[in-house]
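J.: I need the structure of the sequence given here:
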Amino acid sequence: MQPFLIPRQYNQDTNTYKVLFLNDVHFSKSRTINGTRHYHTSPDLMRKTMDEYVPQLMPDSIFLLGDMCDWSDDWKRFKNIYNKNLSKAAQVIPIVGNHDFDVTSYDELLDIFDLHELRENGGSKFNQSFKVSANIRVITIDVNFDEEDKHTNKYWDMRMHTKSVGWLEDELTKSKEDIVLILSHHAPMDHLSNRFDRRQGDELKQVVDKVASKKPTMKMFWFFGHHHVTQIVCFDKWHDRCVGYLLPAMVEEEDGRFSFLEMKDNGEYKIKQYNISI
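T.: Model prediction:
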């Protein structure tokens, strides 16, 4: 796995960047949580996604939007499944979620994904910014911090590291690309539910305001999970220049789902949900 590299499959002829989003997999070989959530089906759902849908859709990037494994000993099996038939040309990019910290530390997660050599940005090595095409930039953000800027598995009042807000503003300000995809386990446009820190959510909206006033051609898209919805939910009222998409969970009851994005350099895009049964 080579994270944070420009994908070689990017289609220069169509100027289309293709992304497969996997979130809230809760990979487990035997565990069932809260009765109705059949998390024990996640290995089969993951295997079907990687064996059947990845070769069919040929994504440039696969983003893991957090809550991938609840138990440390499941990570090896999880990685074996997505590595088995994964094209070497596609990049796999991890974004951690709160449950990834249930029994696994920040340093252990860096070991799992072999990310120790990455530069730390805004308080986390899971914060990265990179160009994927002539006019598209991707920014990944770690939102699993408490008010003392320590990593936490807390489910509510999720927030970035204090330094991450300024780092995000800097990355947006200096970006030469007009299309920016922001990826995190949870996002500020849903802070009214108390699952994202309200104060920091307001601060992030001010950051978007500031950047948008300076860059009239920039469009921002924020993709996230965490809620275990079963359908894609669009947040288009938070800011007219930053549309949010809450993506459905891989595992909820016995079926599964993932999301697939096709983004063009001119900002035209389509996002589709795929439902999986086993």
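
J.: going forward, measure contacts between C-alpha atoms and count neighbours the same way
T.: Noted.

J.: measure the one residue sitting closest to the centre of the chain to S184 for me?
T.: Centroid-nearest residue in the chain: L65, 3.1 Å away (criterion: CA atoms, centre = their mean). Distance from L65 to S184, counting by CA to CA, to the nearest Å: 6 Å.

J.: Quickly list what's touching both of the two.
T.: 95-96, 224-225 (CA atoms under 8 Å, 6 or more residues apart in numbering).

J.: Just put these in a markdown table and tack on distance to D178 and secondary structure.
T.: Output for the shared contacts of L65 and S184, formatted as a markdown table (distance: CA to CA, whole Å; DSSP: H, G, I helix; E, B strand; the rest coil):
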| residue | distance to D178 | secondary structure |
| --- | --- | --- |
| I95 | 23 | coil |
| V96 | 26 | coil |
| F224 | 20 | strand |
| G225 | 24 | coil |
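
J.: between the residues you listed, which has the most around it?
T.: G225 (27 neighbours; other CA atoms under 10 Å).

J.: Next, the contact list for it, please.
T.: 23-24, 65-66, 184-186, 246-249 are the contacts of G225 under CA under 8 Å, 6+ apart.

J.: which residues in the stretch 1-150 of the chain form helices?
T.: 42-48, 54-57, 75-84, 106-113 (DSSP state H, counting those that start in this stretch).

J.: will you turn those into CSV that also has distance to R137 and mean neighbour count?
T.: CSV is the format used below for the helices of the stretch 1-150 of the chain (distance: least, CA to CA, whole Å; neighbours: other CA atoms under 10 Å):
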stretch, distance to R137, mean neighbour count
helix 42-48, 27, 21
helix 54-57, 21, 14
helix 75-84, 24, 15
helix 106-113, 22, 15
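
J.: These: which one's closest to R119?
T.: Ranking those by proximity to R119 (CA to CA) places helix 106-113 first, at 11.8 Å.

J.: tell me the angle the closest one makes with helix 75-84.
T.: 30 degrees (axes from the mean of the first three to the mean of the last three CA atoms, to 10 degrees).

J.: Tell me the spacing between N194 and P188.
T.: Where P188 is concerned, N194 sits at a distance of 10 Å (CA to CA).

J.: Which one's more surrounded, these two?
T.: P188 (29 against 13).

J.: wouldn't the more buried one be in contact with F196 here?
T.: Yes. Between P188 and F196 there is a contact at 5.8 Å, judged by CA atoms under 8 Å.

J.: Could you also give me the structure for this second sequence? I'd like to compare it with the first:
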Amino acid sequence: MESIVIHVLTDLHMKDIDGNPNHVESIGEQGLFYAVPANFRTYAQIANKENPDVVLLLGDCFHGSCPPNKFMEIWESIHSPKLLTLGNHDLDIYDSKELATFFGYSNQPIVAGSSFNQVYVIRKGNMSCRIIMLDSSFDEANQQSNHWQHCKLHDAALDWLQAQFEENQEDYILLCSHVSPHQFDSNHLYFEKQAKQIATIVQAYTTLHPEVKVMSMAGHSHPEQPEHFSNLGLMFPGIVFPPMIRHRQETPSGGPNGVYSVVELRVGEYQVGMEWVEYRE
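T.: Got it, this is the predicted structure:
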């Protein structure tokens, strides 16, 4: 059966510590492994072999002082179409204009407050998908920073989202951001008022178009495996994906392994899985 295959990465947290897995700074909060770019390089090789229809990176590409060119060297080696958006740690040192330049988005128009708000449509066989990349790095005053709670889109993004739904002709709509609106009641990670405004837009659309599946995809909270949410209505599910870089003794090879997720869309159904990237220098 024809399917659309999407690889999802989030929360790489690459740091400027190269090649030393025992460095005191390489093992951080929640067991995230920051130091070794080898995991990301290995993933790039996997992606180039598996050739997914698109690779999505949902923010926190690097962490603090990591030079963006180290990340970009690996990111650009991936042959599949690829899209990314900002995470809070991407803004630890750099502002959004600098990041747009680093990531090759400086020529993209500023849409609904950010050049990272973009749309990508996949049509394959008898099915299609509209991917809406969203910049959730704004606060209540529509300012961008590295805050990690009460995150939201720029207010102007709501009208833009509404327009995207109105022109949609696809079978799936994926709302992709670093922080999910479904996380509004999880330590107040998302701004509750806007989360419910987004849900209202989605629910109005799915009432008229129940055949279209709409879901949110995000990272940020570092779950052990993909977590599924329905707290904004059964017609608007959310998925929060695990961070890519890990350092867990119980993982394959017992060391600093990587994680990526695979979303496979078929007519009328979808599957979500998690794959390990075994650590090797």
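
J.: Let me see the TM-score of these two.
T.: The TM-score (TM-score structural alignment, normalised by the length of structure 1) is 0.87; 259 aligned residues with a CA RMSD of 1.8 Å.

J.: thinking again about what came up before, got CSV for the shared contacts of L65 and S184 of structure 1, with distance to D114 of structure 1 too?
T.: Formatted as CSV, the entries for those read as follows, by distance: CA to CA, whole Å:
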residue, distance to D114 of structure 1
I95, 13
V96, 14
F224, 23
G225, 24
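
J.: Nearest to W156 of structure 1, out of these: which one, please.
T.: Once CA to CA is applied, the member of these that ends up nearest W156 of structure 1 is G225, at 13.3 Å.

J.: Please say which position in structure 2 the closest one maps to.
T.: In structure 2, the residue matched to G225 of structure 1 (TM-score structural alignment) is G219.

J.: And F260 of structure 1, by the same measure?
T.: So, by TM-score structural alignment, F260 of structure 1 is matched to V262.

J.: buried ones in the helix or strand harbouring that match?
T.: For V262 of structure 2, the enclosing helix or strand under DSSP states H and E is strand 258-266. By neighbour count on 16 or more other CA atoms under 10 Å, the buried set for strand 258-266 of structure 2 is 258-266.

J.: Which strands or helices does it pack on?
T.: Where contact means 3 or more CA pairs under 8 Å, 6 or more residues apart in numbering; DSSP states H and E, strand 258-266 of structure 2 is packed against strand 4-9, helix 38-50, strand 269-277.

J.: nearest to V111 of structure 2, of those?
T.: strand 4-9 (23.2 Å).

J.: That closest one to helix 38-50, inter-axis angle?
T.: 170 degrees.

J.: ok, average deviation of strand 4-9 of structure 2 from structure 1?
T.: The superposed strand 4-9 of structure 2 is, by mean CA distance after the TM-score superposition for structure 1, a mean 1.2 Å from where its aligned residues fall in structure 1.

J.: whereabouts in structure 1 does that strand align?
T.: The aligned range for strand 4-9 of structure 2 is 17-22, by TM-score structural alignment.

J.: Contacts for the matching stretch next, please.
T.: Stretch 17-22 of structure 1 is contacted from outside by 10-11, 58-65, 132-133, 249-250, 258-265, using CA under 8 Å, 6+ apart.

J.: One more: stretch 186-193 of structure 2?
T.: For stretch 186-193 of structure 2, using CA under 8 Å, 6+ apart, the contacting residues are 140, 148-152, 179-185.

J.: Let me know the closest of these to L32 of structure 2.
T.: The closest of the contacts of stretch 186-193 of structure 2, once distances to L32 of structure 2 are taken by CA to CA, is W148, at 16.9 Å.

J.: Near that closest one, how many other residues are there?
T.: Neighbour tally, W148 of structure 2, other CA under 10 Å: 18.

J.: What's the match for it in structure 1?
T.: Match for W148 of structure 2 (TM-score structural alignment): Y155.

J.: got the contact list for that match?
T.: Contacts of Y155 of structure 1 by CA under 8 Å, 6+ apart are 98, 195.

J.: so where does it fall, helix or strand?
T.: Applying DSSP H and E, one finds Y155 of structure 1 in no helix or strand.

J.: what's the distance between it and T173 of structure 1?
T.: In this structure, Y155 of structure 1 and T173 of structure 1 are 30 Å apart, going by CA to CA.

J.: hmm, back to that, okay, the angle between the strand holding V262 of structure 2 and helix 38-50?
T.: 30 degrees.

J.: could you check the angle strand 269-277 makes with strand 258-266 of structure 2?
T.: Using the same axes, to 10 degrees: strand 258-266 of structure 2 against strand 269-277 is 160 degrees.

J.: chain center to strand 258-266 of structure 2: distance?
T.: Between the centre of strand 258-266 of structure 2 and the centre of its host chain there is 12 Å, according to CA atoms, centre = their mean, to the nearest Å.

J.: Can you pull out the residues in contact with that strand?
T.: 1-10, 39-40, 43, 127, 226, 241-246, 270-279.

J.: Of those, just the buried ones, ChimeraX syntax please.
T.: This is the ChimeraX syntax for the buried subset of these, where burial follows 16+ other CA under 10 Å:
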select :3,4,5,6,7,8,9,10,39,40,43,127,226,241,242,243,244,245,246,272,274,276,277,278,279
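
J.: Helices of the stretch 151-281 of structure 2, start to end?
T.: 157-166, 192-208.

J.: Read off where the shortest one ends up in structure 1.
T.: Residues 164-173 of structure 1 are matched to helix 157-166 of structure 2 when aligned by TM-score structural alignment.

J.: With the longest one instead?
T.: Mapped onto structure 1 using TM-score structural alignment, helix 192-208 of structure 2 covers residues 198-214.
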